[in-house]
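# My questions are about this predicted structure, shown below with the sequence.
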Amino acid sequence: MRLPNSAGLLAVSRLLATFLTLLTAPIVARSVGPEGRGAVSAALAAFALVPIVLAFGMPLNLRRLSLRESSDGYVRAARDITLTLFIPAVGIGYALGVTLFNSLDVFVQAVAVVGIASSPLTVSWMNDQSVLIAHRKFRCVAAIQLMQPLIYVVSIIFFWSFGRLNVGIVLVCYIAGSVATFAFASWCVPVSVRGHRSSRRDFLRGSGSFVGGAVAEAASNRLDQLLVLPLLGLYQAGLYSLAVTFSSLPMSFAHAVGAHYFSRYSEEENDQDSLVSESIRVILYLSFFVAGLLSLLCIVLVPFIFGRDFVPALPSIWISQAGSVLMCTSYVVSMVLVSRGSGRALTAAQISAVVASTSALLLIAPWKGAVGASLASSSGYLVLLVIVLYLAKVRMRDLFLRKEDVMRAVRIIKR
């Protein structure tokens, strides 16, 4: 049966990707324990955050520019720039290896440095994914989203079956998935090396207006996972990583809703205000429903899947689920600002949110542990949501859910 080329497919693929990761979560958790889980979480946060910093806003700018008839010139320019990013990536990897990861054993340190140094590969597939979203090639995007976790899961099970699973091997498995994703995404966007190139300088200048927003968004989602390691220690960091895992599940629907409405924001300019309000109400409905369901299910899932050692993570998970509703809604509103080219305004909003969440983390987390970290991240998402709603000129009365929004949400996911 041929899969539908719909935005709903992105939600399914992201949920499946998360499910694949969760499939190995008990194996990893029981193999390395809460402290090892904390180390893995910190390293994976670095693997996710550094590429977004290095990307310099290119994926968002490329998504916007790719709405035009031909994007090959922009893709070539982006790939040229990405190739040069290996130089700073190696430097950042070494710096983090001897500072943040200096308490880990030598093998884990080395793997962490290699993973960070390979960040330009992730930048490349992020760019390719943006092009595919703009061209509404959702089947390819779904496959890219599944590639990394699929390779990761297969590799984890392989090493676990031979009793060789440890923190370093877990990171190796993740890096292998990133390399495979890079190769597959490049194949999905078959732009030859030769041909017209858009001005790299102009492309970077345009990307610069999005860099702060992109970096700040990544920081609001990942920076806390790096900071909790020195602030809370490995055990509490391990508990918090579980809360982050559960809170990331509703984001699958946010990406689907954002992708569904992104091109329509510019296509239906005369009716854009009502379309924006509609998209926000749809994601509010979906995220409320999914977060509420997960809050109940985690009571059974955490001890059953991860073991009794992770039961103390439940309060942190519940708080993070509330934060996930704010996070999902903020993402969809942010896509509105991207479609309007309001990169600088989005940057200011994201930076404000990072300052708020990081300040709260430093104040609350040391004496409230994982619960404090969840409260801090949720406060950042609240600040972000308030600001982006104001920037998008969304009225409060437009946020009240309507009966038809339920059916719209169902259609987006099913189509």
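That came in fine, so what should we check first? Given the structure is predicted, the values throughout are model-derived calculations rather than measurements.
# all contacts plus neighbour counts: C-alpha atoms, from now on.
Will do.
# Touching the helix or strand hosting Ser124 from outside, list them.
Ser124 is part of helix 119-134 when elements are defined by DSSP states H and E. With contacts defined as C-alpha atoms under 8 Å, 6 or more residues apart in numbering, helix 119-134 is touched by 47, 50-52, 54-55, 58-60, 62-64, 66-67, 71, 75, 78-79, 82-83, 85-86, 89, 138, 140-141, 144, 178-179, 181-182, 185-186, 188-189, 259, 263.
# how about 7 Å then?
47, 50-51, 55, 58-60, 62-63, 66-67, 79, 82, 85-86, 89, 138, 141, 178-179, 181-182, 185-186, 189, 259, 263 (C-alpha atoms under 7 Å, 6 or more residues apart in numbering).
# Narrow those residues to those that are buried.
Taking 16 or more other C-alpha atoms under 10 Å as the criterion, what is buried in the contacts of helix 119-134 is 47, 50-51, 55, 58-60, 62-63, 66-67, 79, 82, 85-86, 89, 138, 141, 178-179, 181-182, 185, 189, 259, 263.
# so of these, which ones are in strands?
Assignment to strands by DSSP state E places none of these there.
# what comes up buried for stretch 332-352?
For stretch 332-352, burial by neighbour count (16+ other C-alpha under 10 Å) applies to 332-339, 341-352.
# Please disregard the earlier target; I meant stretch 367-385.
So, applying 16+ other C-alpha under 10 Å, buried residues of stretch 367-385: 369-385.
# Among the residues you listed, which lie within helices?
Of these, the ones assigned to helices by DSSP state H are 369-385.
# Just the ones of the buried ones among the contacts of helix 119-134 in helices?
Among these, the members falling in helices (DSSP H) are 47, 50-51, 55, 58-60, 62-63, 79, 82, 86, 89, 138, 141, 178-179, 181-182, 185, 259, 263.
# so who does the residue nearest to Gly195 when sequence neighbours are not counted touch?
Spatial nearest neighbour of Gly195, excluding adjacent residues (C-alpha to C-alpha, 6 or more residues apart in numbering): Gly73 at 7.5 Å. Gly73 makes contact with His196, Arg197, Ser198, according to C-alpha under 7 Å, 6+ apart.
# what's the spacing between Ala48 and Tyr381?
Ala48 sits 19 Å away from Tyr381, going by C-alpha to C-alpha, to the nearest Å.
# Pasting the second one now:
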Amino acid sequence: MSAKRQRRAVRAMPAGPAGPPGRTGVLSGNMSIALIGNAFPPLVALFSGPILAQALGVQGRGEVAAATAPLALVVTLATFGIPEAVTWAVARAPHLARNAARRGLLLLTLAGLIAMAAVFASSSWLSGGSPVVAQLILVASLAIVPNLLVGVLRGVASATQSWRLVATERIVTSSLRLLVLIPFWLTGTLTPLVATLTVAVMPVCGAFVYIGRMRSLAPRATEVPRMARTSGLLGYGVRVWVGSLSGMLLSRIDQVLMTPLADTYQLGLYVVAVSVSELPLIINQAVRDVTFVTDAAESVDERLSASARISTFLCGLAGLALGVSMLWWLPFLFGEGFVDSLPVAAVLLAAVVLGTPGSIGGSGLSARGRPGLRSLSLTIACLVNIGLLVLLAPVLGAMGAALATLVGNLLSSNLNLYFLARSFGINPLTFYGLRRSDLATLGRFARRYTDKLARRIR
């Protein structure tokens, strides 16, 4: 379908930020559930972060970060976009869930084994020459395959609108991490090895949450269109994967390269700053995840731009509150040794908020069958980010990495909006600011949940 016909088809759909009233309630409910699920990992990090920082010190915290950063990076690198491809295929044709999931699991098992071998071979370089860190990297890499497979299960649950399961998985895995760390901390036996195992293994426990949902899926279809076959999943997935990889590099490559470019002390400061800046992402990720599924099923321009505006507004409020209050609570929770992470966290908070409009716009590109454009914007931003990181990190340390992230986020965000305008005729300016209709949407949302809370109290 040509871009002109796509624009006509989109404009022929129901107007308004979220479609009909009934659908508005479902959409806001899904976003609320996703918000709760996304909130738990960073909120738990506010408790587990100080535990790790005070028990291990800046040096030990940096060793754990150096050991687990390759795991997070490789789990994205080895997906080849398969979880997103499964989500997209199932969202468009729910009866293909079992077919798509089976192929996705097989593909990622093979990719995970290859990724483990790559990490084993590069552990000496990634550790910056430290034998202790190299051993921790090898331990963490054993969780690569299980983490990849959980991503497919999560993708199926998201595509079938099972947001409660997704939220439950995130709550369970993040809570387990805290519950495991506390006894070791209280008994003085929390070491970098224990912390690395906890961070790497706990996410795998989320697979048990999805067992019942997978069993209830419809039987495998006998006639499977290309989008749910191996070739279709790889075709869509690779286009998404380039962007996902670039996005992960944009947000994680700094932690991977900080040790060889600077040292583990700077990495320890940077990890704390990142954990603070990721709190506003709770809102953005919830809106982005639900927007991708709903826009894949039915594309509505105004709903997409309204989601971006509201998400940016809420992220901005959260970023402002955190930026002001962290002057008091960050040194108290993490220790005086981490005071130098305050200005780094401020820059990273700005990067998150300013990148929100284009993040939602990127979901729109992927949902409308143009994931390659989103990947292109992220790739360009990633290359710029890496170049700035190599230049600035050896000189400015953690602050240099934060400035590189800020530039990368701004670039990728606005490129996404540019590509939306070129492909679907959506004015980029509609993704910025706050409209009266947005305030009305927020008001309806607040009243709905106030009424629910009042009914539960009665």
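Yep, that arrived. The model shown is predicted, which means the values in this text are computed figures rather than measured ones.
# quick one on the thing from earlier: residues in the second structure aligned with the helix holding Ser124 of the first structure?
Mapping helix 119-134 of the first structure onto the second structure (TM-score structural alignment) gives residues 144-159.
# how distant is the matching stretch from the center of its chain?
13 Å (C-alpha atoms, centre = their mean, to the nearest Å).
# now stretch 283-291 of the second structure
Centre-to-centre, stretch 283-291 of the second structure and its host chain are 9 Å apart (C-alpha atoms, centre = their mean).
# which residues in the first structure does that stretch align to?
Stretch 283-291 of the second structure covers residues 253-261 of the first structure once aligned (TM-score structural alignment).
# ranges for the strands of the stretch 1-150 of the second structure?
Using DSSP state E, counting those that start in this stretch, no strands are found in the stretch 1-150 of the second structure.
# Can you show me the helices along it?
Secondary structure of the stretch 1-150 of the second structure (DSSP state H, counting those that start in this stretch): helices located at 3-11, 21-77, 82-92, 97-126, 131-141, 144-159.
# So which elements touch the second one?
In this structure, helix 21-77 of the second structure packs against helix 131-141, helix 144-159, helix 163-186, helix 192-201, helix 230-261, helix 264-277, helix 281-297, helix 301-334, with contacts taken as 3 or more C-alpha pairs under 7 Å, 6 or more residues apart in numbering; DSSP states H and E.
# Tell me which of these lies nearest to Arg448 of the second structure.
Among these, helix 301-334 comes nearest to Arg448 of the second structure, with 16.9 Å by C-alpha to C-alpha.
# what's that closest one aligned against in the first structure?
Aligned by TM-score structural alignment, helix 301-334 of the second structure corresponds to residues 273-306 of the first structure.
# Can you list the buried residues in that stretch?
273, 275-288, 290-291, 294-295, 298, 302-303, 305-306.
# and what of stretch 229-241 of the first structure?
By 16+ other C-alpha under 10 Å, the buried positions in stretch 229-241 of the first structure come out as Leu229, Leu231, Leu232, Gly233, Leu234, Tyr235, Gln236, Ala237, Gly238, Leu239, Tyr240, Ser241.
# what about the counterpart of Arg170 of the second structure in the first structure, neighbour count?
When the first structure is aligned by TM-score structural alignment, Arg170 of the second structure is paired with Gln145. By other C-alpha atoms under 10 Å, the residues close to Gln145 of the first structure number 21.
# show me the contacts for Gln145 of the first structure.
When contacts are counted by C-alpha under 7 Å, 6+ apart, Gln145 of the first structure is found next to Ser13, Arg14, Ala17.
# any chance of those residues in JSON lines, with distance to Tyr94 of the first structure and neighbour count too?
What follows is those, written out as JSON lines (distance: C-alpha to C-alpha, whole Å; neighbours: other C-alpha atoms under 10 Å):
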{"residue": "Ser13", "distance to Tyr94 of the first structure": "34", "neighbour count": "21"}
{"residue": "Arg14", "distance to Tyr94 of the first structure": "32", "neighbour count": "26"}
{"residue": "Ala17", "distance to Tyr94 of the first structure": "30", "neighbour count": "23"}
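# would TSV of the residues you listed with distance to Ser359 of the first structure be doable?
Converted to TSV, the contacts of Gln145 of the first structure look like this (distance: C-alpha to C-alpha, whole Å):
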residue	distance to Ser359 of the first structure
Ser13	34
Arg14	31
Ala17	32
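# what's the distance between the closest residue to His95 of the second structure other than its chain neighbours and Val199 of the second structure?
Distance criterion C-alpha to C-alpha, 6+ apart; nearest residue to His95 of the second structure, sequence neighbours excluded, is Ala218 at 6.1 Å. Note on Ala218 of the second structure: its distance to Val199 of the second structure, by C-alpha to C-alpha, is 34 Å.
# of these two, who's got more company?
For Ala218 of the second structure versus Val199, neighbours defined as other C-alpha under 10 Å are more numerous around Val199 (24 against 13).
# Show me what Met202 of the second structure aligns to in the first structure.
Under the alignment (TM-score structural alignment), Met202 of the second structure maps onto Gly177 of the first structure.
# Near Trp125 of the first structure, how many other residues are there?
By other C-alpha under 10 Å, 24 other residues sit near Trp125 of the first structure.
# swap in the one 10 residues further on?
Burial of His135 of the first structure, expressed as a neighbour count using other C-alpha under 10 Å, amounts to 16.
# got the contact list for it?
Neighbouring residues of His135 of the first structure by C-alpha under 7 Å, 6+ apart: Leu67.
# Please report the distance of it from Val123 of the first structure.
Separation of His135 of the first structure from Val123 of the first structure (C-alpha to C-alpha) stands at 19 Å.
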